[in-house]
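> This is a predicted model, with the sequence first.
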Amino acid sequence: MKLTLGFSPCPNDTFIFDALIHQKIDTEGLTFEVCFDDVETLNQKAMNGVLDITKLSFHAFAYAADKYALLDAGSALGFGVGPLLISKKYTPESLIVELEKGNVDLRVGIPGKYTTANFLMGIAYPQLQNKQEMVFSEIESALLNGQIDLGLIIHENRFTYQDKGLTKIVDLGDYWEKLTGCAIPLGGIVINRSLDITVQQKVNRLIRKSVEYAFANPKSSIDFIRKHAQAMDEAVMYKHIELYVNQYSIDLGVDGRKAIDTLFNLALEKNLIPAVQKDLYV
């Protein structure tokens, strides 16, 4: 049985899925047709039900939960892993001054409307509404050439922005942790509800095995990771993996599910997402 599988070319995803798609583990008769896309493209595909299995932002999951259920394996949650709001022009103090003066037209580059990063910024800075969607890897350049005033960065850019003379305004992951006491839910792996439940459970089991294999053999996937990492320095690649792949990627557990439920409940309270009618989990 062949299933379509979508994930990003970022090191955390290629690290997680290498053993699965290259059959370094027993895939129990399943094969996978892989689709690489940036997170917002994956979000859009999920909302349209395009793939059998896909990575998506938890924010976007609210709009795709009628079609997909969340697997316990493969998610990106953690502490100290949140998106950052950065700037070339402003410091944290000068931004407060601008907002107090009523200057809410500041141009903000975001990595996608349905990213969890954008949701968190909406909680922390609801007045910032002049948003420009762009590919996450282009946000730093847009700040440097004056296209935007503020940038919301995710993934490996959190390791590179300082080298380019950019300033952190706020770590939105830290903001979330202080607000809720929970790990921050960034992205999850969901599977189409139309697939038989035994297939759903098998895929969950295989992704868990793939993550466990990756942890046990961390150098096994290096060629695959490097191939898709856009000439990223190897040390940065492994920092990226350490940040986003952890025990929650093996199994959400009670704490992981609590963090996701807290995110959805808070978003519903603030009318940021529609009510979800189905159980989130496989």
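Structure received. Numbering: from 1, shown residues only.

> For the rest of this, base every contact and every neighbour count on C-alpha atoms.
OK.

> With adjacent residues omitted, what lies nearest to Leu263?
Nearest non-adjacent residue to Leu263, counting by CA to CA, 6 or more residues apart in numbering: Pro185, 7.6 Å away.

> Gly173 too?
Closest residue to Gly173 apart from its sequence neighbours, by CA to CA, 6+ apart: Gly82 at 3.6 Å.

> Report how many residues lie close to that neighbour.
Per other CA atoms under 10 Å, the neighbour tally for Gly82 reads 29.

> three-state assignment of it?
Here Gly82 is recorded as coil under DSSP: H, G, I helix; E, B strand; the rest coil.

> From Glu242, how far off is it?
Separation of Gly82 from Glu242 (CA to CA, to the nearest Å): 13 Å.

> Verify the stated contact: the residue nearest to Gly173 with Asp174.
Yes. The pair Gly82 / Asp174 is scored as a contact, 6.8 Å apart, by CA atoms under 8 Å.

> First-to-last residue distance for stretch 107-121?
End-to-end distance of stretch 107-121 (CA to CA): 13 Å.

> Can you list the neighbours in contact with it?
Residues from elsewhere that reach stretch 107-121 (CA atoms under 8 Å, 6 or more residues apart in numbering): 39-40, 43, 57-60, 82-83, 128-136, 139, 142, 147-154, 172, 176, 185-187, 272.

> List buried residues within these.
39-40, 43, 57-60, 82-83, 128, 131-132, 136, 139, 142, 148-154, 172, 176, 185-187 (16 or more other CA atoms under 10 Å).

> Inside helices: which ones of the residues you listed?
39-40, 43, 58-60, 139, 142, 172, 176 (DSSP state H).

> residue ranges for the strands of the stretch 51-200 of the chain, please.
Remark: strands assigned in the stretch 51-200 of the chain by DSSP state E, counting those that start in this stretch are 53-57, 68-70, 76-78, 84-87, 108-110, 131-133, 150-153, 167-171, 184-192.

> For those strands, give me a markdown table that also has distance to Ser94.
Listed next are these as a markdown table, based on distance: least, CA to CA, whole Å:
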| stretch | distance to Ser94 |
| --- | --- |
| strand 53-57 | 31 |
| strand 68-70 | 41 |
| strand 76-78 | 30 |
| strand 84-87 | 11 |
| strand 108-110 | 16 |
| strand 131-133 | 19 |
| strand 150-153 | 12 |
| strand 167-171 | 10 |
| strand 184-192 | 27 |
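
> Out of those strands, the one nearest Tyr281 is which?
Taking CA to CA, strand 68-70 is the member of the strands of the stretch 51-200 of the chain nearest to Tyr281, at 4.5 Å.

> Second structure for comparison follows:
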Amino acid sequence: MNNELNIAFSPCPNDTFVFHAWAHGLVADAPALNVMYADIDITNGLAADGTGPEVLKISYAALPWVLENYRLLPCGGALGRGCGPLVLTGNGPLAVRRPAGLAGRRIAVPSERSTAYLLFRLWAAQNVPGGVGEIVVMPFDEIMPAVRDGKIDAGLVIHEARFTYSSYGLNLLTDLGSWWEEDTGLPIPLGAIIARRDLDAEAISGWIRSSLQYAWDHPTDSRDYVLSHAQELSPEVAKSHIDLYVNEFSMNLGDSGYEAITSLLTRAADEGLVPAIDPELLR
């Protein structure tokens, strides 16, 4: 493996927390990281068209399009409980107040190949008779202001929006994570770390785990790095974000993690939302 490895992940606190040690040369024997910080919609596209770096953070929903060239790594990503995407609406007199009210409405989403959007489509198939109207893709940090300002009828939000949506005066229509967990009993697969199949996946996984363990052992060392990329989040919100999205699944997906991923993608393929996958390619 070369002395430098190209990687793309989001500037969100969970990613910068996990990769801080490796990005700062604190992981023994690991190559230097050349980091590209990018929104998940961008990394999903880079992986799908083959122009991305050797290692990327993408949505689990994007895996069916990239598994031929990329391998899912068993660590470093985001999967858990109580951390799912939210569907938010405004609080005006014409605001949507129940799921059926989304029929024919304009909905903003962070990516059409995001896990959030996949969960939304599975949920909407059960709860929105006739289906929603126009889907508008926006960077996730623009969605809540657009809902607040009435530019769209509802927004699908992820990450720290869970902790901040009330400050925009928005209404929680549904928590898709709670819906998924009640429906399946499984954790929610959100973001995956993938590596090109011609690379040493075991070595890369070891470096990621070492970086994560360093972060857990030295929780304040990454603070400045995390906050410098956290899009003006307060230290308290950044910490809440990390505590929610960085967990035991970040160290090792384990059997329940792989079961959740397989269930999500198989169910989505059965609905015609993603291409069918060979479960053997996930490990």
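The structure has been received and is ready for your questions. Because the structure is a prediction, the values reported are computed rather than measured.

> care to give me the TM-score?
With the length set by TM-score structural alignment, normalised by the length of structure 1, the two chains reach a TM-score of 0.93; 274 aligned residues with a CA RMSD of 1.7 Å.

> Tell me which residues touch the residue nearest to Gly173 of structure 1, please.
117, 154, 171-174, 184, 186.

> Tell me the one of those nearest Ile197 of structure 1?
Leu186 (25.1 Å).

> Tell me the counterpart of Pro9 of structure 1 in structure 2.
Pro9 of structure 1 maps onto Pro11 in structure 2 when the alignment is built from TM-score structural alignment.

> residues in contact with its match?
37-39, 226, 229-230.

> What is the neighbour count of whatever residue of structure 2 lines up with Asn118 of structure 1?
Per TM-score structural alignment, the equivalent position to Asn118 of structure 1 in structure 2 is Tyr117. By the criterion of other CA under 10 Å, Tyr117 of structure 2 has 22 neighbours.

> Look up how far Phe224 of structure 1 lies from the equivalent of Gly150 of structure 2 over in structure 1.
In structure 1, the residue paired with Gly150 of structure 2 is Gly146, using TM-score structural alignment. Distance of Gly146 of structure 1 to Phe224 of structure 1, computed by CA to CA: 35 Å.

> What of Ile86 of structure 1?
Relative to Phe224 of structure 1, Ile86 of structure 1 is positioned 31 Å away (CA to CA).

> Looking at the two, which one has more neighbours?
Shown here are Ile86 of structure 1 and Phe224; by other CA under 10 Å, Ile86 has more neighbours (28 against 16).

> rewinding a little: show me the contacts of Pro11 of structure 2 that map onto helices.
Val226.

> biggest separation within the contacts of Pro11 of structure 2, which pair?
Every pair of the contacts of Pro11 of structure 2 checked by CA to CA; the farthest is Asp39 and Val226, at 15.5 Å.

> so Glu212 of structure 1 touches Ile250, yeah?
Yes. With contact defined as CA under 8 Å, Glu212 of structure 1 counts as touching Ile250 (6.9 Å).

> if you count what's nearby, which of the two comes out ahead?
Ile250 (23 against 17).

> circling back: more neighbours: Asp39 and Val226 of structure 2, which one.
Remark: of Asp39 of structure 2 and Val226, Val226 carries more neighbours, 26 against 20, as counted by other CA under 10 Å.

> The more buried one reaches Ala21, doesn't it?
No. Using CA under 8 Å, Val226 of structure 2 is not in contact with Ala21, being 11.4 Å away.

> The residue mapped onto Tyr70 of structure 2 from structure 1: what's it in contact with?
Taking TM-score structural alignment, the alignment pairs Tyr70 of structure 2 with Tyr68 from structure 1. Shown here is Tyr68 of structure 1, whose contacts under the criterion CA under 8 Å, 6+ apart are 46, 49, 190-193.

> Let's see that with 6 Å instead.
By CA atoms under 6 Å, 6 or more residues apart in numbering, the contact set of Tyr68 of structure 1 is 190-193.

> How about Ser240 of structure 2?
Contacts of Ser240 of structure 2 (CA under 6 Å, 6+ apart): none.

> Which helix or which strand is home to it?
Per DSSP states H and E: Ser240 of structure 2 is located in helix 235-245.

> quick one: that helix to chain centroid distance?
How far helix 235-245 of structure 2 lies from its chain's middle: 15 Å, per CA atoms, centre = their mean, to the nearest Å.

> swap in stretch 269-282 of structure 1?
How far stretch 269-282 of structure 1 lies from its chain's middle: 18 Å, per CA atoms, centre = their mean.

> Give me the residues contacting it.
Against stretch 269-282 of structure 1 from outside (CA under 6 Å, 6+ apart): 69-71, 267.

> Hmm, Thr54 of structure 1 is touching Ser8, no?
No. Applying CA atoms under 6 Å as the test, Thr54 of structure 1 and Ser8 come out as separate, 9.4 Å apart.

> Compare these two (neighbour count), which wins?
A direct count of neighbours by other CA under 10 Å for Thr54 of structure 1 and Ser8 places Thr54 higher, at 27 against 20.

> In structure 2, what residue corresponds to that one?
Using TM-score structural alignment, Thr54 of structure 1 sits opposite Leu56 in structure 2.

> What distance do you get for that match to Arg98 of structure 2?
Applying CA to CA, the value for Leu56 of structure 2 to Arg98 of structure 2 is 37 Å.

> How many residues are close by Asn6 of structure 2?
Asn6 of structure 2 is flanked by 16 other residues according to other CA under 10 Å.

> ok, the closest residue to it other than its chain neighbours - how many residues close by?
In space, and not counting its chain neighbours, Asn6 of structure 2 is closest to Asn34: 4.7 Å by CA to CA, 6+ apart. Per other CA under 10 Å, the neighbour tally for Asn34 of structure 2 reads 13.

> hang on, isn't Asn34 of structure 2 packed against Ala8?
No. Counting by CA under 6 Å, Asn34 of structure 2 sits too far from Ala8 to count as a contact (8.4 Å).

> Distance of Ala116 of structure 2 relative to Trp180 of structure 2?
Counting by CA to CA - Ala116 of structure 2 and Trp180 of structure 2 are separated by 11 Å.

> To clarify, my last question referred to Leu118 of structure 2.
Taken as CA to CA, the span from Leu118 of structure 2 to Trp180 of structure 2 is 11 Å.
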